[in-house]
Every structure is written in C-alpha cells, then in structure tokens.
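[1] Sequence and computational prediction follow.
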Amino acid sequence: MNPFTLKVVQIIRSIPPGRVMTYGQVARLAGNPRAARQVARILHSLSRTEQLPWHRVLNAKGAISLEGEEQQLALEAEGVVFDRADKLSLSRYQV
C-alpha cells in the first residue's frame, strides 16, 4: 500500500461507532484534499480485506451514495438517526 492509502485506512478505522466522516474529510486528513474519489476507490477495494467500517463514510451532503439499505441499516444500528430516507445531520454525527 502506498502512504496515502495507508493513511486513509488508518483514518477510516479511527471513526468511532455512531459517527461519520465524508470522503473529502478523509482525503483532507490523509494529506490530499482533492482525493475524495480516491478515498471511495480505496473503500471499494479494501473494505473487506482490511475490515474497514465503510458504512461510516458518506458524501459531503451527509447522504448515502450507495444503492441499497445496508449502509443506512448499519449506521442506524450504531444509533445514527436519519433526517430523511438517506440523509443525516453532519453537524450532529460528523467526527
């Protein structure tokens, strides 16, 4: 893994249950604020092998970008309440 990928993995692992980060926030903390899409690719390719809490990473609007209910159900199981069907309050849940 390259240094950016390692940092992204560390940051995502550090998100506590019931809290979220955005793709852009993870990218910024990992040292490349313009790499939100790269964070999404890292999540897609490494979530299972690295056992990442992928469900805790959302888009900049606090909405789920993926299809299906798995991400929302996982977050709700951690106590997150959605304002609408696919959106939550970043001011309340963002790390």
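    Happy to help now that I have it.

[2] okay, CA-based contacts and neighbour counts for the rest of this
    OK.

[3] Residue nearest the middle of the chain, spatially speaking?
    Relative to the mean C-alpha position of the chain, the nearest C-alpha, by CA atoms, centre = their mean, is the one of residue 57, at 1.0 Å.

[4] dump the residue contacts of the closest residue to residue 88 other than its chain neighbours.
    Nearest in space to residue 88, with sequence neighbours left out and distances taken as CA to CA, 6 or more residues apart in numbering, is residue 82 at 4.4 Å. Contacts for residue 82 were tallied using CA atoms under 8 Å, 6 or more residues apart in numbering; they are 76, 88-89.

[5] hold the first one in mind and look at this next one:
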Amino acid sequence: MQVFTERAVKIIQEIPAGHVMTYGQVASAAGNPRGARQIARILHSMSAKYDLPWHRIINAQGGISTPSDREEKGSLQRDLLEAEGVGFMGNGKVDLTVYRWFPEEEFM
C-alpha cells in the first residue's frame, strides 16, 4: 500500500463518532492537498476491507456527495451520521464549524 493510502486509511479509521472530515481535508492530512478524488477511490475500494467509517466523509460544503443514481446511499449516510449525533441544518448540510474533526499532529 502506498504511503498516502496508508495514511488516509489510518486517518479515516480515527474519525470519532459524531464527527466528520471532508475529502480534501483527509487528503491534505495524508500528505496530498490535491488528492480529494483519491480519498473517494479509497473509500469506494477499501471501506469494507478496512472497516472504514465512510459515512463520516463529506464534501467541503458540508454536504453528502452521492451520485444521483445512488440516492439511497446518501440517505443511509445521513441516517448513520444522525444516529451518531451529527445534526443537519435546514439546507441539508452539516455545520462544519461544529462537527468537523481535526486529526492529531501524528498524521500530518
């Protein structure tokens, strides 16, 4: 596994319940500030194998990024986040000033 991928997996595994990170934030913390799409690929291909809390990763606007043909997954993601205590604003987005998690320096 590449160093970036290994770091990203570790960071995602460490996100505590009730908190979120953005794709770009994980990428930056893992060493590639422009690697947000790589985080999406990691989540898609490695979530089951590494038991990643994929639902805790959202977009930079605080929204759930789900392709229109997979709307049920977006609904599941929202349900999982709400079950952990993450609140959604009236516009359907998470307030990142409240729920965003910042990893410890060890990941940086």
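    Now that the structure is in, tell me what you want to look at. As the structure is a prediction and not an experimental result, all values here were calculated from the model.

[6] Need the TM-score between these chains.
    Counting by TM-score structural alignment, normalised by the length of the first structure, the TM-score of this superposition works out to 0.96. Behind it: 95 aligned residues with a CA RMSD of 0.9 Å.

[7] quick revisit: who wins for neighbours among the contacts of residue 82 of the first structure?
    Across those, the neighbour count under other CA atoms under 10 Å reaches its highest value at residue 88, namely 21 neighbours.

[8] Quick one: the helices in the second structure, in order.
    Per DSSP state H, the second structure carries helices over the ranges 3-14, 23-29, 36-50, 71-83, 96-99.

[9] Let me have the ones you listed in CSV, extended by distance to residue 61 of the second structure.
    Output for these, formatted as CSV (distance: least, CA to CA, whole Å):
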stretch, distance to residue 61 of the second structure
helix 3-14, 19
helix 23-29, 11
helix 36-50, 13
helix 71-83, 15
helix 96-99, 8
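
[10] Point out the most buried one among the ones you listed.
    Across these, averaging neighbours per residue (mean count of other CA atoms under 10 Å) puts helix 23-29 on top, at a mean of 22.

[11] That one against the first structure, how far on average?
    Between helix 23-29 of the second structure and the corresponding residues of the first structure, superposition yields a mean separation of 0.2 Å, by mean CA distance after the TM-score superposition for the first structure.

[12] what's the spacing between that helix and its chain's center?
    Here the centre of helix 23-29 of the second structure is set off from its chain's centre by 9 Å, with CA atoms, centre = their mean, to the nearest Å.

[13] got it, and stretch 5-19 of the first structure?
    If you compare the mean C-alpha spot of stretch 5-19 of the first structure with that of the full chain, they lie 8 Å apart, counting by CA atoms, centre = their mean.

[14] same deal with stretch 60-70 of the first structure?
    Counting by CA atoms, centre = their mean, stretch 60-70 of the first structure comes out at 10 Å from the chain centroid.
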